[in-house]
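>>> Return a 3D structure for these sequence lines:
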Amino acid sequence: MPNRRVTAKAAAISAAALLAAAAAACGDDDPDAEDAADLGGSWTANLTTTAEWAAVYPNGHGTVNATSDDGTNVQLTAVGLGDSVEYTAHVHDGECDDNPPGGGHWLSDPNGEDAAGNIVELTFTTSATGVGETTESSTLALDDRAESVVVHAPDAVVQAQGLTGDRVLCGDLED
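The predicted structure follows:
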């Protein structure tokens, strides 16, 4: 006949081990909890002309200030670009040293489409002296995959310059 004290003690130890295992399964191993902790922040970037565009816009440069919490606000200023040209800019998932500079677009849903509603996009038109600025807001919250901001030239300007790439300026985001 088994000893009831030993059986009760063994049951208590088993229950404690089961509770500890269940507690360990929550928290750090939950990818959604980790992703939520990586959302938001403040970043700056100094935009510089990419190697391909250095001869076209040798004085091209700019700044970016981005803040993200429930959504994202990005302020961009660029100088030394073409006059009266509409440019687009995006947050990217690579660094400016990558090939192509900035890698791909940062996607809010990495498995989603590279399209409006899943990217942070800015547009601005430069003045007659090549200066442009914009402040854009997005409902998307940046995370630690956001690495850079890239300014893209329109296709007509790329073709007129005889170039193949549209990445004019790039700046790595810094905390």
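>>> drop to CA atoms for contacts and neighbour counts, all remaining ones
Fine.
>>> next helix or strand past whichever helix in the chain runs longest?
Counting residues, the longest helix found in the chain (DSSP state H) is helix 4-25. Heading C-terminal from helix 4-25, the first helix or strand you meet, by DSSP states H and E, is helix 31-38.
>>> Which neighbouring elements make contact with that following helix?
Judged by 3 or more Cα pairs under 8 Å, 6 or more residues apart in numbering; DSSP states H and E, helix 31-38 is in contact with no other helix or strand.
>>> which is the next helix or strand following that helix?
Downstream of helix 31-38 (by DSSP H and E), the next one is strand 41-49.
>>> List the buried residues for that next one?
Residues of strand 41-49 classed as buried: 42, 43, 44, 45, 46, 47, 48, 49 (neighbour count, 16 or more other Cα atoms under 10 Å).
>>> Can you list the helices and strands that that strand packs against?
Using 3+ Cα pairs under 8 Å, 6+ apart: strand 41-49 touches strand 61-68, strand 148-152, strand 167-172.
>>> Next, format these as a markdown table and append mean neighbour count.
Putting these into a markdown table (neighbours: other Cα atoms under 10 Å) gives the following:
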| stretch | mean neighbour count |
| --- | --- |
| strand 61-68 | 20 |
| strand 148-152 | 28 |
| strand 167-172 | 27 |
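>>> Could you export the ones you listed as a markdown table, including distance to residue 22?
Converted to a markdown table, the helices and strands packed on strand 41-49 look like this (distance: least, Cα to Cα, whole Å):
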| stretch | distance to residue 22 |
| --- | --- |
| strand 61-68 | 34 |
| strand 148-152 | 40 |
| strand 167-172 | 41 |
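>>> Another sequence for comparison is provided below:
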Amino acid sequence: MGTQYPELSDAHIKFIGQQHIFFVGSAATDGRVNISPKGMDSLRVLGPNRIIWRNMTGSGNETAGHLAEVNRITLMWCGFEKVPMILRAYGTARTLHPRDEEFEGFNTDFPPSPGARQIYDVTIEMVQKSCGYAVPFMDYAGDRDVLKKWAEDKGPDGVQTYWEERNQQTIDGKPTGIIT
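Here you go, the predicted model:
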């Protein structure tokens, strides 16, 4: 069993800042549990109990649908390169869409990138650290630019159409709130 903390420590925040990937877990009351890898410099620690992350347009939109039904979220980081650690942050999140007044203020915390779909404002209720001794070593070779190029090629109208056609429901048919 790992060690629990009421908030992120300075050491946790430093560890998070060294990671190139994190994972997001969410679930509604029924249906599938979703776990998604995230990268692209899309996360900011705002304090010991607060994180924001920018979600880019993708093939699924599970987190938004799950949070609309059950407001719980888990973020997880694994030390693949040096420190053998798994760090999880458990909490709730507020979903901000580009149409929301606060979205642009948070969006400026990240490098410019087309196709930003949501920003999640996460309130951390508990942090857990475990050993990560079975996590393999993996070398970081760089970020992919495929998603950014895809969104640039689509343009704002094409991304909006994609949301309308592909992102309005989870795989279990739950509404995501992307289009009002």
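>>> List the TM-score for the superposed pair.
The TM-score (TM-score structural alignment, normalised by the length of the first structure) is 0.31; 90 aligned residues with a Cα RMSD of 5.2 Å.
>>> can you give me the helices for the second structure?
10-18, 62-69, 103-107, 146-166.
>>> Nearest to residue 56 of the second structure, out of those?
Closest of these to residue 56 of the second structure is helix 146-166, at 8.2 Å (criterion: Cα to Cα).
>>> Quick check: buried residues in that closest one?
For helix 146-166 of the second structure, a neighbour-count test (16+ other Cα under 10 Å) marks 147, 148, 151, 154, 159, 160, 162, 163 as buried.
>>> for the buried residues of strand 41-49 of the first structure, which one is nearest residue 11 of the first structure?
residue 42 (51.3 Å).
>>> my guess is that closest one contacts residue 73, does it?
No: here residue 42 of the first structure does not reach residue 73: they are 9.6 Å apart, not a contact under Cα atoms under 8 Å.
>>> Next one: residue 124 of the first structure from residue 151 of the first structure, what distance?
10 Å (Cα to Cα, to the nearest Å).
>>> what sits in contact with each of these two?
Common neighbours of residue 124 of the first structure and residue 151, counting by Cα atoms under 8 Å, 6 or more residues apart in numbering, are 87, 88.
>>> could you pull out the strands for the second structure?
Taking DSSP state E, the strands of the second structure run over residues 3-5, 22-27, 33-38, 43-47, 50-56, 73-78, 86-96, 116-130.
>>> Residue 63 of the second structure: which of these is closest?
Of all these, strand 22-27 comes closest under Cα to Cα, at 5.9 Å.
>>> Can you list the neighbours in contact with the closest one?
33-39, 62-63, 66-67, 70, 72-78.
>>> 10 Å instead, please
Identification of contacts with strand 22-27 of the second structure by Cα atoms under 10 Å, 6 or more residues apart in numbering yields 16, 32-39, 42-43, 62-67, 69-78, 87-90, 92.
>>> Just the buried ones from those?
For the contacts of strand 22-27 of the second structure, a burial check counting by 16+ other Cα under 10 Å picks out 16, 34-35, 38-39, 42-43, 62-67, 71-78, 87-90, 92.
>>> How many neighbouring residues does residue 25 of the second structure have?
Around residue 25 of the second structure there are 18 other residues, counting by other Cα atoms under 10 Å.
>>> Excluding sequence neighbours, find me the nearest residue to it.
residue 35 (4.4 Å; Cα to Cα, 6 or more residues apart in numbering).
>>> What separation is there between that neighbour and residue 53 of the second structure?
Separation of residue 35 of the second structure from residue 53 of the second structure (Cα to Cα) stands at 15 Å.
>>> again with residue 162 of the second structure
Taken as Cα to Cα, the spacing of residue 162 of the second structure relative to residue 53 of the second structure amounts to 21 Å.
>>> How about residue 152 of the second structure?
The spacing between residue 152 of the second structure and residue 53 of the second structure, counted by Cα to Cα, is 20 Å.
>>> Repeat that for residue 86 of the second structure.
In terms of Cα to Cα, residue 86 of the second structure sits 19 Å off from residue 53 of the second structure.
>>> what do you get for residue 65 of the second structure?
16 Å.
>>> quick one: residue 137 of the first structure from residue 170 of the first structure, how far?
20 Å.
>>> typo on my end, residue 121 of the first structure
Taking Cα to Cα, one finds residue 121 of the first structure at 14 Å from residue 170 of the first structure.
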